[in-house]
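>>> could you work out the structure for the sequence below:
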Amino acid sequence: MARGDVITGGCGCGAVRYTAIDAGLRPYACHCSGCQTRQGSAFALNQQVPVEGLVIEGETITGAVLSVSGARVTHHACPLCLTRLYTVNDRRPEWPTIRAGTRDDSTELVPAFHVWTKHKQPWIVLPSGVPAFETQPDEAQWMALARGEGSARLVR
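Sure, this is the predicted structure:
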């Protein structure tokens, strides 16, 4: 998907749909214990989009948690089927994070980097050559990786 394209997606029952402008930020996998619990899976596949380009059709419910990084994160979900669609991190409110599995084209997505690998399930083998972090990169590293400006495999 090229920068400036429109991303579309929605919940499992179809009651909530979204469109978002693709700002060119790449999807990533978060292996933190919070994502594992809230996803009910081994990791979350996420992608950030600009807040001014995110349009939600339908009502959502919200819930907030304190993430492992210390940020307050508000989750937005369908009130009917409870699919979590996106989150807003208080440290990056201008970049909501969509749950990439809710995208209409989610089968085409591959994580560009991995965060919070110190919490990853032991059976997951990270691909070689893909940047990975034991915790969370600082904001400058984060945005460079999301924009595709970081290619070294970093583990800290």
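>>> when you work out contacts or count neighbours from here on, use the C-alpha atoms and nothing else.
Will do.
>>> ok, now how distant is the nearest residue to residue 118 once chain neighbours are set aside from residue 115?
Residue nearest to residue 118 in three dimensions, not counting chain neighbours: residue 134, with 4.7 Å by CA to CA, 6 or more residues apart in numbering. Taking CA to CA, to the nearest Å as the measure, residue 134 and residue 115 are separated by 6 Å.
>>> settle it for me: which of those two has more neighbours?
Set residue 134 next to residue 115 and count neighbours by other CA atoms under 10 Å: residue 115 wins out with 23 against 17.
>>> for the most centrally placed residue in the chain, pull up the helix or strand it's in.
Computing the C-alpha centroid of the chain and ranking residues by CA atoms, centre = their mean puts residue 46 first, at 1.9 Å. Under the criterion of DSSP states H and E, residue 46 resides in strand 44-48.
>>> next, the second sequence, to be compared with the first:
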Amino acid sequence: MSTRTASCSCGQLQAHVSTEPLRVSVCHCLACQRRTGSVFGAQARFDKAAVSISGTSSEFVRVGDEGGKATFRFCPNCGATVYYTMSGREDAVAIPVGAFADPSFPAPTFSVYEERMHSWVRMPDGIEHMG
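Sure, this is the predicted structure:
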């Protein structure tokens, strides 16, 4: 596999990955809807050792429904989130799929917070569903 690069809108902050994602998921929680400005968030999780970051980021820490913390890193210039980490999963880095701007990126295999999913959204056949 060749290296993939995720980038903010202005290109200043980048995440470079050298492996396939461990998992690609979709989250329908209201916080992801607000963060992305869309009706869900789509993210790919990678082994931390396979990710290198270039550029400067600002941070926002969000506490989830069950108390876990997610630290989002975004570009201080354009505001786009490029990657985030989660407490309890220090060995992984999550990157929004859209930051890769690659229509051939692997499809999601896992969907969460579906009780908050917009009624018109349909997930791919065979995806694993979790509340």
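>>> still on that earlier bit, counterpart of the residue nearest to the centre of the first structure in the second structure?
Under the alignment defined by TM-score structural alignment, residue 46 of the first structure is paired with residue 43 of the second structure.
>>> tell me how many other residues crowd the spatially closest residue to that match that is not a sequence neighbour.
If the residues on either side of it in the chain are set aside, residue 43 of the second structure comes closest to residue 96, at 4.1 Å by CA to CA, 6+ apart. Look at residue 96 of the second structure: counted by other CA under 10 Å, it has 23 neighbours.
>>> over to residue 128 of the second structure?
For residue 128 of the second structure, the number of neighbouring residues by other CA under 10 Å comes to 13.
>>> wait, it sits on residue 110?
Yes. Residue 128 of the second structure is within contact range of residue 110, at 4.7 Å (criterion: CA atoms under 8 Å).
>>> for the counterpart of residue 77 of the first structure in the second structure, which non-adjacent residue is closest in space?
Residue 77 of the first structure maps onto residue 74 in the second structure when the alignment is built from TM-score structural alignment. Ranked by CA to CA, 6+ apart and with sequence neighbours excluded, the top spatial neighbour of residue 74 of the second structure is residue 81, at 4.0 Å.
>>> these two touch, right, the one you found and residue 72?
Yes. Using CA under 8 Å, residue 81 of the second structure is in contact with residue 72, at 6.7 Å.
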